[in-house]
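Colleague: How does the following fold in three dimensions:
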Amino acid sequence: METKSTRAKTDESKTYLSVLENLIKENYNSATFPNVSFPRDDWAKLSEKGLMLSMIQKEFGGRYNHEELCDIIETIAKYNLPLAMYTMIVTALFMRNVAKYGSEELKQEVLTKFSSEPLVGGFGLTEPSCGSNMARMKTTFEEKEDGYVLRGEKHWQAFSGTADWWVIAAKNSKNAKDFGYFVVKRCEGWSLVEKYDALGLKAIDYGRSKIDAFVPKYRRLNVTYEGLTAAVDMLCGSRLSMCAMASGFISRVYAETKERTKTRNMGNGVLFDVGYVKYKLKLLTANKTITKALFVYLKYKTDFRAVLLDHFFEAQAIKVLATDKMLESALNYQQLCGGEGYRRDSPSNNAAYALLDSRVYTIFDGTNDLLSQQLAEFCVKESKDGDVVKFLSEFEKTKNGMIQINFDLSVLNNNDTQEERVMNGQIISRIFGLQCLEEALEATEKHFEYGDFRNAVLFLNADIKKTIAETEILKNNCLACM
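Modeller: Got it, this is the predicted structure:
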């Protein structure tokens, strides 16, 4: 039941978001804002507007509002995708984990600073010596009487050379199965040794860094999970947020592509008059609808402030589907812009940067191939006797999506090889997308038209059929090689 206080809170948040959107649109639109490391002076201006407060508890100066953070990320992504990623890392990856797992002393030290100062926080997990297998990390911690000594290397961390604070994962130097998570100030022993030149997301700096730091005991996060389970929970926040970025980004891509096709002259007409171009716009419309449905799920059925392990399935599915659709949309945008779409700083479109910035999304935070495999493995584990089709037909998070499919899915029960699991995971992510479309359509608030819903369902079904066909090709090739 809505109360006066909740209505006031909602109205206050809407007003804030409106002010923020105007600020981003007028000053930080990626079509005109320099494609360079985001200036700290500008981060200070945004921080002054309360950009980081949604993941800070009220007693430390924040607002602690999950739905507001979802809206913030989506809104910024509509105008500046790299800045949306920048904001998400500081809030959902750094501050969320300090607020959730930090001691009162740690939160008092860190969160009060972030609520009043334009600081940047990063998350140190990946290392040069290990890819996605975090169990092989070499960064260690050694417990002392009054704290911990951390030593090791990290790389591909956002803000490698600029973050003021870090959440760092390390394993016990005396017990390789014991992992810990620590909050470290840059000046205490984090140093950049090599700067990377990334293709996209130029607003964020990346590199290889060394850690040789001592931190007091209260700076260890209070996680009770064994092994790397805590890292899974921490990463779920990032992976879930991908649909907020995708929803904002694709809405912009769709609008700019449509405008481009309606203004580009061809013969006696415009590009929009071409039949296949209209089909491509239908594809972009579907992607916009799909990612909006995923966003609705994120906003109303998850909560960054809570433990996210129960949302592992959704986090994997959302990251795979949302980022696949981001890249697909950017590629079609560039294609429809022709030669001008391949030109940096083109005066007529933003396609080149849209593609460069979105390309990495299917790679980082766990490649989509790996996460697809994990999706299939999750379903096999949860199913009875490996009957994944039956499991998905009964699973609360996919059963309504399964209703939208009227063809044979028995391929999902074949999970003997790694490649089968990857492809099946791709299908499962689309089934979850169908579920989200159904739920968003039935929501009280109207998020899209019924025609857009049907269009999106058709495209997701086409995705699934294409992957099933690819599994048959894979099977035939394997037989030929035997």
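Colleague: When you work out contacts or count neighbours from here on, use the C-alpha atoms and nothing else.
Modeller: OK.
Colleague: isn't there a strand covering residue 143?
Modeller: Yes - the assignment for residue 143 by DSSP: H, G, I helix; E, B strand; the rest coil puts it in a strand.
Colleague: what's the closest non-adjacent residue to it?
Modeller: Nearest residue to residue 143, sequence neighbours excluded (Cα to Cα, 6 or more residues apart in numbering): residue 149, at 6.6 Å.
Colleague: Could you also give me the structure for this next sequence, so I can compare it with the first?
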Amino acid sequence: MKLNNTAFSEFISNFEQNLSHLFHEQYNIDQLSLSRGLPPELLKGIMDMRPLSVAIPSAYGGRGSIVKECLAVLAAASYESLPLSLTFGINIALFLEPISKYGDDSIKQGVFDRFLDQNNMGGLMITEPDYGSDALNMKTVNKETANGYHIKGTKHWQGLTGMADFWLIASRSENANGDLSRDIDFFMCDISKEGQEIIVEELFENAGLYMIPYGLNKLDIHVPANYKLKPESTGIKMMLDILHRSRMQFPGMGMGFIKRMLDEAMTHCQNRNVGTGNLLAMDNVQFQISRLQSAYTICSAMCAHSSQISGIDHNLATEGLEANTMKAVVTDLMQESAHLLVQLSGANGYRITHIGGRGIMDSRPFQIFEGSNEMLYAQIAEMVVKLMKKQKYQNLFDFLCGFKPAAISSAYFKNELSFNLSEQLPQRKLVDLGKIIARVICAGYVLELQGKGFRKDLADAAILTLRQEVSSLICSFKFDNTLSPIQDYQAGSAWLDFA
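Modeller: Coordinates of the predicted model:
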């Protein structure tokens, strides 16, 4: 039976069961998580289930690039292993979907066949050692040749370094004067082909996500002309479309992970007896569990919303506000969920094999890569402030009432948001403001999901949690803090001199 003819409920159920069997019966995931990479037999067992088929168009033998199926596979994987889910996320959002949308038709069938039949993988190369988030100033260069393009440069911190069979490589074209174009070009690279081999100069000792290799890559390759991706307008807009779609798929990776943290916490607190009752009978424990449940609900709402708006038939180049909101908020929730589980688990949470402690290390980089959360929150605030000025609004609540992403939820935050914004906000205040706006938008996602029949008690609790967060963030935003570092802090500050 063809994959695209198998009911998705059957497909995902089989995937979840087989993954659980591989990680808990055939292998020990707790021990595996302490080693670099995965045993080849285990990786083959996972990939033989063809999880990446969800991101391949049905015309090429896949399941059809349906967003909710992609997110469900990411969630199923992250319930067992966050690094495995990220491996899938890299392949789906940063390679397969861009090839589906922007790749030359002449290369698609061959590439997709190798993913379906040979368990191949692909990744994306943008980041350079001297240009992290400043992608527009990258120095990797491409030059047109008689047979295609010559690409030369250095990339680092690419997930699946030395492991991927294909890469999408971002670079800038060089003109006759040796100057680099302001636009960005993307090329596919097939490392199995002569002249396209990428030299891995170093593999990094990343502190978490042991399963995924990261490193330093040297590029000096030649690729055919049809390996160049074809943007709908400019290469920069193509890059934004790719990155925003990837950020909108972060909730899929967060979904299974947060659910696992919640399930582990619930089980532990129900079974751990303290005095005359279990941990769950304690008021503060109930508060912590409720925060985990709210994270579960908010992430569920993000997944449902993303499923509607982030397919490859949509161009997301201008959808930075919602993409940044989903990525930043869900990764904050992932990190908090891991911390809550460790705190509730007591000393056991400090074991290196404990899923909570491991989850802290594995989820932490999610707040950094694909744009650090502080940068994304500041961008959210800048977008809103710019729109407010353009539409001549000063009061934040008045503006958000008519702002589509926040209109449905803004009334829940009227008391907190009814204030005027100043003309000039320092960056630290933009970060606070971005956090506030992002959580109001997420409340809208929850209300939208509740309107479709999602449990009202969970939705109400999530809204209350978001209101509490916004209230705390408003206090931080309004607090006058202009502190800056004291350069010569050591002079006169040795405590021993005053003891």
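Colleague: Once they're superposed, tell me the TM-score.
Modeller: TM-score for the superposed chains, counting by TM-score structural alignment, normalised by the length of structure 1: 0.92, backed by 467 aligned residues with a Cα RMSD of 2.2 Å.
Colleague: ok, back up a step: can you tell me the mean distance of the host helix or strand of the residue nearest to residue 143 of structure 1 from structure 2 after alignment?
Modeller: Per DSSP states H and E, residue 149 of structure 1 falls inside strand 147-155. Following superposition, strand 147-155 of structure 1 is found to deviate from structure 2 by 0.7 Å on average (mean Cα distance after the TM-score superposition for structure 1).
Colleague: Please pull up the helix or strand immediately following that strand.
Modeller: Counting by DSSP H and E, the next helix or strand C-terminal to strand 147-155 of structure 1 is strand 165-172.
Colleague: those strands in structure 1, which residues are they?
Modeller: Ranges of strands in structure 1, per DSSP state E, are 121-124, 140-144, 147-155, 165-172, 175-185, 190-196, 206-216, 265-266, 269-270.
Colleague: can you put these in TSV and add mean neighbour count and distance to residue 238 of structure 1?
Modeller: As requested, the strands of structure 1 are exported to TSV (neighbours: other Cα atoms under 10 Å; distance: least, Cα to Cα, whole Å):
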stretch	mean neighbour count	distance to residue 238 of structure 1
strand 121-124	25	11
strand 140-144	19	24
strand 147-155	21	17
strand 165-172	23	14
strand 175-185	20	17
strand 190-196	16	22
strand 206-216	19	17
strand 265-266	12	42
strand 269-270	13	41
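Colleague: between those, which one is nearest to residue 354 of structure 1?
Modeller: Closest of those to residue 354 of structure 1 is strand 206-216, at 19.1 Å (criterion: Cα to Cα).
Colleague: what does the closest one correspond to over in structure 2?
Modeller: Mapped onto structure 2 using TM-score structural alignment, strand 206-216 of structure 1 spans residues 214-224.
Colleague: Measure how far that stretch is from the centre of its chain, please.
Modeller: In terms of Cα atoms, centre = their mean, to the nearest Å, the centre of stretch 214-224 of structure 2 is found 24 Å from the chain centre.
Colleague: Helices of the stretch 201-350 of structure 2, start to end?
Modeller: 235-247, 250-271, 283-309, 320-345 (DSSP state H, counting those that start in this stretch).
Colleague: Report how many residues lie close to residue 106 of structure 2.
Modeller: Residue 106 of structure 2 is flanked by 10 other residues according to other Cα atoms under 10 Å.
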